[in-house]
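In: build me a model from this:
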Amino acid sequence: MLEKLKEGLQSALKKLIGFSVIDEEAIKEFLRDIQRSLLMADVNVKLVFDLSKRIEKRALEEKLLPGISRKDHIIKILYEELTNIMGKEPIINLPPNKTNVVLLIGIQGSGKTTFAVKLAKFFQKKGYKVGVICADTYRPGAFSQLKMLTSKVNIDLYGDEKIKDAITLAKKGVDYFKAQGKNLVIIDTAGRHKEEKDLLMEMKEISTEINPDLTLLVVDGTIGQQCYSQAEAFNRTVKVGGIVVTKLDGTAKGGGALAAAAATGAQIMFISTGEKVDDIEVFSPTRFVGRLLGLGDIKTLLEKFKELELDEERIKKMMSGKITMEDFYLQLEQLRRMGSLKRLLELLPLPFDISSKEIEDLEDKLKVWKSIIQSMTKEERENPDIINSSRIKRIARGSGRSEADVRELLKRFKESKNLIKSSKGKVLRQMMGKIGKI
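Out: Okay, the predicted model is just below:
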């Protein structure tokens, strides 16, 4: 996610850490690198230079706390200032004891329909009884697409291709799901352009008739800072309660989109980071910036484990690096359910870079590794160190894999243990020193 921006910011941090002396010129050079990275991510020019001035002023004038190095202090300032331009932590208030109605609006092509299903699944996993309404009467095949997507994830859908009035559809759908006892109803509307007055008026009428508990504006992350004018135009027509930024997995302009959306004053509530139905997360500026700077997001990772209902002791054991091949085997399928390995690794403060090609290779090997582990004895799973050449031959024959595959699994398993152990504190000590609670 936002790979170019991440690479640029982390490269600037590495350069800063490498300076022997942190003087005014070193700070200016550091800020030039930060500016370059943000501008390439399509962050608004004025926003970038205002940010730079604040960082420079604080870096030169703020008094250092005892035991804190100037490098650590500058990294802390960068973290805080980037977090500020990304907006506030979202507050999502949808009480489960009532029927909550969420209205999705946005221009055509923003990923609104796909997001409707992601949002439905997100809340279904949290125990909500969810229904989705197709109120898009303009786009050919809109109902068919939504029907296909919702059926795949067992979400109830209301729609009627014979009804051409979106307001009638929305009202009927809400009444239908209320009668079924749903406590969350998501309405997917037709795409609007900010200049299409008739469509904007219809959107306003739907909002007035339905009186939704939350209106979410879905914007395409690939349009960068144009998100600002888009959000402003929609907000003049209906009260936008929150913003959703989609397609952040495949754009260099995602940083600009997020900063622009936050500049409207509306909360960014969700981001969509991939094509899978689980590629959705509540947007947290603090966690997001931590990942951009390579500081990890252990809290989100633990939440993902919690969704899988893993044993707490097993999580702690895994995070400490004290895992056996048995633990590894039990988690393979569950890890696959959590999303791509690439996204999971983003949540860890890794002490070195892992290329996209390496991550893809690892994902391809998960099935191979599973069959290899199944061919091990219980003793071998609990203590892989006892696996010698003769055992490798036997395991390879039993799994139908090559001896090279078995050896690579053992090698990767050891590397993973070491990686998790080292990531627990090494990077925080190196890059953040004693900054502490951020």
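In: drop to CA atoms for contacts and neighbour counts, all remaining ones
Out: OK.
In: so where's the longest helix in the chain?
Out: Criterion DSSP state H: the longest helix present in the chain is helix 403-423.
In: what comes up buried for that one?
Out: Neighbour counts using 16 or more other Cα atoms under 10 Å place 403, 405-407, 409-410, 413-414, 417, 419-423 of helix 403-423 among the buried residues.
In: all strands for the chain, in order.
Out: Listed in chain order, the strands found in the chain under DSSP state E are 100-105, 130-135, 156-158, 184-189, 214-220, 242-246, 268-272, 280-282.
In: does anything pack onto the last one? Which helices or strands?
Out: For strand 280-282, the contact count by 3 or more Cα pairs under 8 Å, 6 or more residues apart in numbering; DSSP states H and E identifies helix 112-124, strand 268-272 as packing neighbours.
In: just to revisit the earlier point, with mean neighbour count and distance to residue 61 added, can I get the strands of the chain in CSV?
Out: Conversion of the strands of the chain to CSV gives the following (neighbours: other Cα atoms under 10 Å; distance: least, Cα to Cα, whole Å):
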stretch, mean neighbour count, distance to residue 61
strand 100-105, 24, 45
strand 130-135, 27, 52
strand 156-158, 20, 58
strand 184-189, 27, 50
strand 214-220, 25, 39
strand 242-246, 27, 36
strand 268-272, 24, 32
strand 280-282, 18, 35
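In: now show me the structure for the sequence below, then we'll compare the two:
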Amino acid sequence: MTDAPKYGFETLQIHAGARPDPATGARQTPIYQTTAYVFRDAEHAAALFNLQEVGYIYSRLTNPTVAVLQERVATLEGGAGAVCCASGHAAQIMALFPLMQPGCNVVVSTRLYGGSVTQFSQTIKRFGWEAHFVDVDDTDAVAAAVDDKTRAIFCESIANPGGHIADLRALADIADDAGIPLIVDNTTASPYLCRPIEHGATLVVHSMTKYLTGNGTVTGGCVVDSGKFDWSASDKFPSLSQPEEAYHGLKFHETFGPLAFTFHGIAIGLRDLGMTLNPQAAHYTLMGIETLSLRMERHVENAKRVAEWLEQHDRVSAVTYAGLKSSPYYDRVAKYCPKGASGLFTVQLKGGYDACVKFVDSLELFSHVANLGDTRSLVIHSASTTHRQLSAEQLKAADAGPDVVRISIGTENADDIIADLDQALNKAG
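Out: All right, here's what the predicted structure looks like:
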């Protein structure tokens, strides 16, 4: 689909990147379940290994099924290219890997998924990297946290679990002034609801496990490159601007231009880190994306109705859904997520921790799982599960306190969802 910009989102989610299989004419993208690929001859093999020709060598690096998925997600996000990998957490490391060196830091939002907080606050230290956590609503604090060792700003477009919407344009302006990229985790929104690149983001990451796949069957991650950042404007990003010894002095930005980050992610990131997405998982995700717009419309419709109902319930203290007029983020919905604020938010119960546990255990239609973005409605008590490694201060900053439950609204009948919530709230007391 070389003329992709003329097509609407609903068409691109079905067709982008996909073509009938040249060998069989198969219309659905085949699962290329193969480890390696036969070279035409020795010259062809050498050209592939030297990055002089694009093609398939070994499925740790590239795979035809995964390649279709990469092109589709990049197209939907409005990016130049994408690299798919094994999970959303893998995508975050893949995004940072070409940017960071020992001693460098990344400025990170305090409103992140608990596992991401742990990854940034603990795990990346083993690479010699550091994270400076800041409330991204305080743009002065964000700007103050950036120093000469900062290599990126990282946030979620719609925060997990609280559903808060980041002011992407303001963060992008700070990043631009500092000459560093803004990385946005767009998992909760999906490209149907929010396109961070249009608001200044350099890189977009996804846990494709969630809304993109939408059926709770596989894990997967993706890094989308806008193709708009000048990696050679300073000496901050030598992996992209300086000679790469492993490829005889090739300079990625000089050689590949807007696709520099994408080629580096494959030729270096996947080659050395090996966080490869398997082709069957890519196939499931491709099938899920075909219905993304339909599902997101229903998620938003149900979430808005359920949140409005919960806000009036006498056992509920607060609801964080940004689509509510009472939300401090309501005005940002129109700017960044004009089609809706997704289906994820938290509910604070008046009965505290014990009421939350009883509530979760009393739900019947909802599934109690550590996931979100499924067609099924899901629930979890973040403080005792996904965010349990966090301190009390971190829990408060992430809106995951002991009296809070996270709800991911599915695509079921809204009346059924409300009925289940009602009976569980009544049992929770």
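In: got a TM-score for the pair?
Out: The TM-score (TM-score structural alignment, normalised by the length of structure 2) is 0.28; 173 aligned residues with a Cα RMSD of 6.0 Å.
In: ok so, going back, which elements pack onto the longest helix of structure 1?
Out: helix 356-374, helix 389-399.
In: measure the closest residue to residue 112 of structure 1 other than its chain neighbours to residue 115 of structure 1 for me?
Out: Take residue 112 of structure 1 and drop its neighbours on the chain: the residue closest to it by Cα to Cα, 6 or more residues apart in numbering is residue 218, 6.0 Å away. Relative to residue 115 of structure 1, residue 218 of structure 1 is positioned 8 Å away (Cα to Cα, to the nearest Å).
In: and for those two, which residues touch both?
Out: With contacts defined as Cα atoms under 8 Å, 6 or more residues apart in numbering, the residues adjacent to both residue 218 of structure 1 and residue 115 are residue 246.
In: by contact count, what packs against the host helix or strand of residue 173 of structure 2?
Out: Counting by DSSP states H and E, the element that carries residue 173 of structure 2 is helix 168-178. When contacts are defined as 3+ Cα pairs under 8 Å, 6+ apart, helix 168-178 of structure 2 sits against helix 139-145, strand 150-156, strand 182-185.
In: ok, and for that helix, which residues are buried?
Out: 168-169, 171-176, 178.
In: of those, which pair is most distant in space?
Out: Among those, the pair separated by the greatest distance (Cα to Cα) is 168 and 178, at 15.3 Å.
In: what distance do you get for residue 426 of structure 1 to residue 246 of structure 1?
Out: When distances are taken as Cα to Cα, residue 426 of structure 1 and residue 246 of structure 1 turn out to be 33 Å apart.
In: try residue 427 of structure 1
Out: In this structure, residue 427 of structure 1 lies at 30 Å from residue 246 of structure 1, with Cα to Cα as the measure.
In: please apply the same query to residue 172 of structure 1.
Out: When residue 172 of structure 1 is compared with residue 246 of structure 1 (using Cα to Cα), they lie 29 Å apart.
In: for stretch 358-376 of structure 1, buried residues please.
Out: So stretch 358-376 of structure 1, judged by 16+ other Cα under 10 Å, has buried residues 359, 362, 366, 368-373, 375-376.
In: mind putting the helices and strands packed on helix 168-178 of structure 2 in JSON lines, distance to residue 70 of structure 2 and mean neighbour count included?
Out: Shown next, in JSON lines, are those (distance: least, Cα to Cα, whole Å; neighbours: other Cα atoms under 10 Å):
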{"stretch": "helix 139-145", "distance to residue 70 of structure 2": "31", "mean neighbour count": "15"}
{"stretch": "strand 150-156", "distance to residue 70 of structure 2": "21", "mean neighbour count": "26"}
{"stretch": "strand 182-185", "distance to residue 70 of structure 2": "16", "mean neighbour count": "28"}
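In: residue 106 of structure 2: which of those is closest?
Out: Between residue 106 of structure 2 and those, the shortest separation by Cα to Cα is 5.0 Å, and it involves strand 150-156.
In: who's in contact with residue 407 of structure 2?
Out: Contacts were defined as Cα under 8 Å, 6+ apart; by that measure residue 407 of structure 2 touches 344-347, 377-380.
In: tell me the most packed of these, by neighbour count.
Out: Comparing the contacts of residue 407 of structure 2 on neighbour count, residue 344 comes out first with 31 neighbours (neighbours: other Cα atoms under 10 Å).
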